[in-house]
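Chemist: can't give you the sequence, but here's the structure:
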């Protein structure tokens, strides 16, 4: 993994370098900050600025979501997450780059939905107790919820204090994407975080059935959202929560329009 150096300090038996943020993650953070500053000041093509701001912000949140799973699993007893590089915040460590990074970003751009992205492989046998397993699964969605609240607070406090409307539209869209990701991840669908939270508490018979459907969680999720009635219920719930939080619909809709700069 590139961090096994003689004499390097250990943290619970793992080299300290296993916890250092990867250059990829740091580059994403730098892109997020830079593109946000460009959008704030309307420098260059502001639609491209907002596109980079939203996409890099979404990827940063994806990294932190999966990092939260990994760090809770590590604290609960699974040291393998460190050796797999999950604690470095590198998005390319979280399973398949196409399915874990490219597909969720494409869905963000085309559908305006914060689709669950990467995933960490956790050695469940190394973690004792059902509650710890539930907390490992809960850690990721809790990060999305926290992101949502922070971004909404920034909007409520910062709107009108400066910056361009394009910047605030991009921030509103990011908040909306975090909200959809929070709701999707908490759905009790096999294979998703919400389902994994309840899996340890199922009877052996139900757990076997759950494990049978878990690999097809993404397909099941798409099938549910494709159904007009279920999809309508989902978006009605998301829009209701967004209104309750004070997210202006016109603002995040404007953000979605801005990131599709190729349509202009």
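Modeler: Yes, it's here. The structure presented is a predicted model; accordingly, all values stated were derived computationally and were not measured. Numbering: from 1, shown residues only.
Chemist: switch to C-alpha atoms for all contacts and neighbour counts from now on
Modeler: OK.
Chemist: can you give me the helices in the chain?
Modeler: 23-41, 46-76, 80-83, 97, 103-111, 130-158, 165-186, 193-198, 204-213, 217-226, 228-245, 249-259 (DSSP state H).
Chemist: nearest to residue 10, of those helices?
Modeler: With CA to CA as the measure, helix 80-83 is the member of the helices of the chain nearest residue 10 (11.7 Å).
Chemist: tell me what that closest one is packed against?
Modeler: helix 46-76 (3 or more CA pairs under 8 Å, 6 or more residues apart in numbering; DSSP states H and E).
Chemist: If you count neighbours, what's buried in the helix it packs on?
Modeler: Across helix 46-76, burial judged by 16 or more other CA atoms under 10 Å covers 46-74, 76.
Chemist: Please compare the first structure with the one that follows:
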């Protein structure tokens, strides 16, 4: 039980900020391309309270984390925030600009993974400090959750960001047909998650992404 409590304390901030920064990035880029929907709703904010979904940001990640500690072979952390409202029709070039609005979320997670790698470097630079070990563990958790969210959201499945990026790149007729998957996308994702297929497919990608990031920063964790 102590291990679970300590793990929750380490993962709490990385999980909350990974999910909320992801959503805020969508709103920020949408504003840059002409859609003020998220801005008017006060959702372009780094305040986690504006983005937290009680189920997706707290209950689901917490449950999966506890399950991972109690069950051998449990899957990775997974969660979501309240989606930032984006009206793609307001974008100056809706189909083209959709690509950048969608890519902003995974891009934010990549930048946050780099940030947490820097935090590990900082922790290693002050080994005598009482904050070094907690900061290093939080950094490892931060890289883990941000890489997972980045890779997961790049899956070409609407309404994930990868699905919207795919729609942006496809010819209009194909994009329309592809968009018809969206009402069933979340259900498909849950089936893939709980069947273990999702972790089998994206697990190796997540592993290699983490290896690349820690190699860039010269970390051996």
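Modeler: Cool, got the structure. Every value quoted in this text rests on a predicted model; they were computed, and no experiment measured them.
Chemist: center of structure 2 - which residue?
Modeler: In structure 2, the residue lying closest to the centroid (CA atoms, centre = their mean) is residue 149, at 2.8 Å.
Chemist: got the contact list for it?
Modeler: Contacts for residue 149 of structure 2 were tallied using CA atoms under 8 Å, 6 or more residues apart in numbering; they are 18, 19, 78, 106, 109.
Chemist: switch to 6 Å and redo it
Modeler: Contact analysis of residue 149 of structure 2 by CA atoms under 6 Å, 6 or more residues apart in numbering lists nothing.
Chemist: can you tell me which residue in structure 1 aligns to it?
Modeler: The alignment partner of residue 149 of structure 2 in structure 1, by TM-score structural alignment, is residue 181.
Chemist: Run a quick neighbour tally on residue 110 of structure 1.
Modeler: Using other CA atoms under 10 Å, residue 110 of structure 1 has 12 other residues around it.
Chemist: and if you look at residue 204 of structure 1?
Modeler: Neighbourhood size, residue 204 of structure 1 [other CA under 10 Å]: 11.
Chemist: if I look at it, how far off is residue 247 of structure 1?
Modeler: According to CA to CA, to the nearest Å, residue 204 of structure 1 and residue 247 of structure 1 sit 43 Å apart.
Chemist: repeat for residue 62 of structure 1
Modeler: Taken as CA to CA, the span from residue 62 of structure 1 to residue 247 of structure 1 is 21 Å.
Chemist: and what of residue 171 of structure 1?
Modeler: To residue 247 of structure 1, residue 171 of structure 1 is 10 Å away according to CA to CA.
Chemist: Residue 67 of structure 1 too?
Modeler: 27 Å.
Chemist: Equivalent analysis for residue 56 of structure 1, please.
Modeler: Relative to residue 247 of structure 1, and taking CA to CA, residue 56 of structure 1 is found at 21 Å.
Chemist: for residue 193 of structure 1, same thing?
Modeler: Residue 193 of structure 1 is 25 Å from residue 247 of structure 1, by CA to CA.
Chemist: which one of those two has more residues nearby?
Modeler: residue 193 (26 against 22).
Chemist: What does that one correspond to in structure 2?
Modeler: So residue 193 of structure 1 corresponds to residue 161, using TM-score structural alignment.
Chemist: Now render the helices of structure 1 as TSV, adding distance to residue 121 of structure 1.
Modeler: Output for these, formatted as TSV (distance: least, CA to CA, whole Å):
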stretch	distance to residue 121 of structure 1
helix 23-41	19
helix 46-76	9
helix 80-83	7
helix 97	14
helix 103-111	18
helix 130-158	11
helix 165-186	16
helix 193-198	12
helix 204-213	15
helix 217-226	15
helix 228-245	28
helix 249-259	32
